[in-house]
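Participant: Take this sequence and fold it.
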Amino acid sequence: MPKILVIDDEKTILENIKFILELDNNEVITVSNGKEALEIFKNNYSNIDVVITDMKMPEISGMEILKEIKKIMPEMGVIILTGHGDLENAIHAMKEGAFEYLRKPVNADDLTIAINNAISKKNLLLENTRINKELLEYKKYMQGLHDSALKILLNMLPKNLPDIPGFNFLVEYKSCESVGGDMYDVEDIGEYICFYVFDVSSHGILASVISTIIKSFLQNIEYNYKQGINRRRFPEIVLDLNLELYTNTARNIFASLFLGFIDKETKTLYTVSAGHINQYVIKKDGGFIKLESTGPILGVFEDATYSCSVNHLNKGDKIWLFTDGITEVSRDGKIFGDENMLKLLQDCKDCSLSDTIKKIIQVTEDFSDGSCQDDTTILGIEVL
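Facilitator: Below you'll find the predicted structure:
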């Protein structure tokens, strides 16, 4: 049963409107004083469906009542009653948010239609308000997840790269606005230097979860090495990781990984690449070794196999690892690409790791007009 608040200083009009509305099975509250009406509305607005008020009343006018009601509950439908010759004020009331104005004496059918329409609009506005509130809460919730994901990823990044005689390391990592799944590390595991870069296909909290799984798995390499790891088992590390992801993640979530080991004594480089983009060794003379993928991406194929590439390093050689946030920067539908990256690395063959990374960032940012499209990681390793 709709509850209607009717305000008019003429008792005859109040009685007539109340009689009409109660015939339609409405609950009617009649008030002849504007101040008293506002007090009633303030205490009961959540239970009132529509307000009908006369325009001209002593002490507080219908216009003032309209403005106060809209302050308390903007969605409330207010119907204004006007006398003859008061059209200008009625139009002004509509601009202030009145739902409708009706001229006295009020026609019963017109009043019923206006009330039903006012209630329908009020309910629609309240529903929109509820939806908008839920969307805002959802947005805050998702922002909280985003912030948590970013914090997780940043906490997993190594605080410092190791100091290993005969080698120099430098990294540049940049997280885009939408949290991605780039991760890197360099570890001294005794006879070998272990290093890697991986890139999870997803973003946000899911990317951080998958990154945590991969990162935790790779952190066990030092333990595995102490149990007798050798170069013939390097591909098995990636094979086991692939099965871990295949078993515990959805099929549409995958990651690429470039995993490398350097024998510190012989300077032999062993690499296994699970669907990662081409990485490079830039020789001191400007030549290069392309370190291509040696198996499929992680987490998609249960029967995937991986092989190990073996190369020898010399003094002055630089190993460059990076994610596709570098090579896939784009402008006008064109991507920076692998060939441009290789040429850039060769042009910087005599530069320090620091200067090379600065040059890569500058060139790719210029190419993309500074837009951030994905997380980016650049890891350089120099043989001294």
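Participant: Please count neighbours and contacts with C-alpha atoms only from this point.
Facilitator: Will do.
Participant: The longest helix seen in the chain packs against which elements?
Facilitator: The residue-count maximum for a helix in the chain (DSSP state H) belongs to helix 108-156. Using 3 or more C-alpha pairs under 8 Å, 6 or more residues apart in numbering; DSSP states H and E, the elements in contact with helix 108-156 are strand 50-54, strand 77-82, strand 100-103, helix 204-218.
Participant: which one of the ones you listed lies closest to Leu14?
Facilitator: The closest of the helices and strands packed on helix 108-156 to Leu14 is strand 50-54. By C-alpha to C-alpha, the value is 9.9 Å.
Participant: what comes up buried for the helix or strand following that closest one?
Facilitator: Where DSSP states H and E defines the elements, the next helix or strand beyond strand 50-54 is helix 62-72. Of the residues in helix 62-72, 62-63, 65-66, 69-70 count as buried by neighbour count, 16 or more other C-alpha atoms under 10 Å.
Participant: Which of these sits closest to Asp54?
Facilitator: Looking across those and measuring by C-alpha to C-alpha, the closest to Asp54 is Gly62, at 5.5 Å.
Participant: if I read this right, the closest one contacts Asp54, doesn't it?
Facilitator: Yes. With contacts counted by C-alpha atoms under 8 Å, Gly62 reaches Asp54, the gap being 5.5 Å.
Participant: Name the residues contacting each of the two.
Facilitator: Residues touching both Gly62 and Asp54 comprise Ile80, with contact defined as C-alpha atoms under 8 Å, 6 or more residues apart in numbering.
Participant: Please generate a structure for the following sequence too, so the two can be compared:
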Amino acid sequence: MGQRTPLYDAHLAAGAKMVDFGGWDMPIHYGSQLEEHHAVRDGVGLFDVSHMTVVDVAGKDTRAYLRRLLANDLDKVGEGRALYTCMLNERGGVVDDLIVYKIDAEHARLVVNCATRDKDLEWMEGQAGGFAVDIRERPDLAMIAVQGPKARAFLRDLVCDDARAALDEMPFFGFAQVGSWLIARTGYTGEDGAEIILPGEKAPELWQRLTDAGARPAGLGARDTLRLEAGLNLYGNDMDDGVTPWEANLGWTVALDDPDRDFVGRAALEAQKQKDHTVMRGLVLEGKGVLRPHQTVHTPNGEGETTSGTFSPTLGRAIAFARLPAGTTGTVEVEIRNKRLKAHVVKTPFVKNGKEAYKPI
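Facilitator: Predicted coordinates for the structure are as follows:
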């Protein structure tokens, strides 16, 4: 038996098929992964993401500590804004990817992956030497994601006046604290919506209100097809401790403009940037077949490998991320069951606003 979120009983009552995910018992679907996927693309979907690890960093050296810890620069955003970034090791490899919420000059909240919890907490504590910061995990909190093109309008009718006003004014990757809740305009689906971090004991009541009002519960299966269509990486598949942001299509999360900010891994990234290295690109299969992780990709420049792959419910064809030799463009061949099938190298996202959005490279 794995760890259980405060919504475990609600999942069972809704007929969820439960699976182990990073040591947690989580719903993979509630009967139809395909229907859950389309519900998020077309309307409002609901995810329990309480398995994610929430960590509060506080103290007078919070800013200096995070400038050292993170590859992206939190100074780029003001209070009440969130930032996607990575923690890197000295070789430039990705320790984990995360979202950091800038609450004020001396307080930030980080949400990291559940499967890397122990490693992340150890890493964060190990980098805190010399900084006056308190690093505190928040297992008392739950997290619910409401996602889809109708999600924010849907939420407006179900929250208090203060939360409604915050939602109306909230920019993308903005957030607001409303009592003991943190409501953020973030997500992992490529759609609009909100993620709500709240006390665990309050989560079942909110979940019930949302489902009673018509939000469709969605499991990890739909979450994976949605994030892949949206061009969003999954830690452990598309990057890890041995893969740098340059190699994972995450160069946009690295801030090098301040020469005085010596974040962990900076020297390695600057050195690698000057050399040829593998790159991650999107693949769209030309014919029938299913793209999965760890399939060999044959290119004129040498072999590559798929890192994530699935059948796209929105596009009706197979898509994947692949790590390829530098300069790979056009058409490649993916080895599937000892057959080489043609695929096109593309720029992601595959889907945006519910429609095809990829561009050939």
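Participant: Mind checking the TM-score on these two?
Facilitator: TM-score of the superposed chains, computed with TM-score structural alignment, normalised by the length of the second structure, equals 0.25; 152 aligned residues with a C-alpha RMSD of 6.6 Å.
Participant: hang on, the earlier thing: a markdown table for the buried residues of helix 62-72 of the first structure, including distance to Thr268 of the first structure?
Facilitator: Shown next, in a markdown table, are the buried residues of helix 62-72 of the first structure (distance: C-alpha to C-alpha, whole Å):
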| residue | distance to Thr268 of the first structure |
| --- | --- |
| Gly62 | 89 |
| Met63 | 87 |
| Ile65 | 86 |
| Leu66 | 83 |
| Ile69 | 80 |
| Lys70 | 77 |
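Participant: which among those gets closest to Lys42 of the first structure?
Facilitator: Ile69 (8.2 Å).
Participant: For Glu36 of the first structure, see how far away the closest one is.
Facilitator: Ile69 of the first structure sits 13 Å away from Glu36 of the first structure when distances are taken as C-alpha to C-alpha, to the nearest Å.
Participant: just Asp110 of the first structure next, same as before
Facilitator: Note on Asp110 of the first structure: its distance to Glu36 of the first structure, by C-alpha to C-alpha, is 27 Å.
Participant: tell me what the helix or strand hosting Ile357 of the first structure is packed against?
Facilitator: Assigned by DSSP H and E, Ile357 of the first structure belongs to helix 353-367. Secondary-structure packing of helix 353-367 of the first structure (3+ C-alpha pairs under 8 Å, 6+ apart): strand 167-174, strand 376-383.
Participant: quick one, which of the helices and strands packed on helix 108-156 of the first structure is nearest to Ile152 of the first structure?
Facilitator: The closest of those to Ile152 of the first structure is helix 204-218. By C-alpha to C-alpha, the value is 6.4 Å.
Participant: Tell me which other helices or strands the closest one touches.
Facilitator: helix 108-156, strand 181-188, strand 192-200, helix 234-248.
Participant: mind running it again at 6 Å?
Facilitator: When contacts are defined as 3 or more C-alpha pairs under 6 Å, 6 or more residues apart in numbering; DSSP states H and E, helix 204-218 of the first structure packs onto helix 108-156.
Participant: Can you check what angle separates the helix it packs on from strand 50-54?
Facilitator: Using axes from the mean of the first three to the mean of the last three C-alpha atoms, to 10 degrees, the direction of helix 108-156 of the first structure lies 130 degrees away from that of strand 50-54.
Participant: what angle sits between helix 108-156 of the first structure and strand 181-188?
Facilitator: With the same axes, to 10 degrees as the basis, helix 108-156 of the first structure and strand 181-188 are set at 10 degrees to each other.
Participant: Next up, the contacts around Lys290 of the first structure.
Facilitator: The contact partners of Lys290 of the first structure, by C-alpha atoms under 6 Å, 6 or more residues apart in numbering, come to Tyr280.
Participant: quick revisit: let me have the helices and strands packed on helix 108-156 of the first structure in a markdown table, adding distance to Leu23 of the first structure and mean neighbour count as columns.
Facilitator: Output for those, formatted as a markdown table (distance: least, C-alpha to C-alpha, whole Å; neighbours: other C-alpha atoms under 10 Å):
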| stretch | distance to Leu23 of the first structure | mean neighbour count |
| --- | --- | --- |
| strand 50-54 | 17 | 27 |
| strand 77-82 | 19 | 26 |
| strand 100-103 | 19 | 20 |
| helix 204-218 | 58 | 20 |
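Participant: Please tabulate the ones you listed in JSON lines, including the columns distance to Leu321 of the first structure.
Facilitator: As requested, those are exported to JSON lines (distance: least, C-alpha to C-alpha, whole Å):
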{"stretch": "strand 50-54", "distance to Leu321 of the first structure": "68"}
{"stretch": "strand 77-82", "distance to Leu321 of the first structure": "64"}
{"stretch": "strand 100-103", "distance to Leu321 of the first structure": "69"}
{"stretch": "helix 204-218", "distance to Leu321 of the first structure": "17"}
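Participant: Nearest to Leu257 of the first structure, out of those?
Facilitator: The closest of those to Leu257 of the first structure is helix 204-218. By C-alpha to C-alpha, the value is 9.4 Å.
Participant: Which residues does that closest one contact?
Facilitator: 146, 149, 153, 179, 181.
Participant: buried sites along the very next helix or strand once past that helix?
Facilitator: For helix 204-218 of the first structure, the following helix or strand on the C-terminal side (DSSP H and E) is helix 221-226. For helix 221-226 of the first structure, a neighbour-count test (16+ other C-alpha under 10 Å) marks 221-222 as buried.
Participant: coming back round to it: scan the contacts of helix 204-218 of the first structure and report the most crowded one.
Facilitator: With neighbours taken as other C-alpha atoms under 10 Å, the top of the contacts of helix 204-218 of the first structure is Gly181, carrying 28 neighbours.
Participant: in terms of contact, does that residue touch Val197 like I think?
Facilitator: No. Gly181 of the first structure is not in contact with Val197 according to C-alpha atoms under 6 Å; the separation is 10.4 Å.
Participant: picking that back up, report the set of residues contacting both of Ile69 and Glu36 of the first structure.
Facilitator: Counting by C-alpha under 6 Å, 6+ apart, nothing touches both Ile69 of the first structure and Glu36.
Participant: Distance-wise, check Ile65 of the first structure relative to Lys95 of the first structure.
Facilitator: In terms of C-alpha to C-alpha, Ile65 of the first structure sits 14 Å off from Lys95 of the first structure.
Participant: And the strands in the stretch 201-350 of the second structure, which stretches?
Facilitator: 216-217, 279-285, 296-299, 302-312, 317-324, 331-336, 339-347 (DSSP state E, counting those that start in this stretch).
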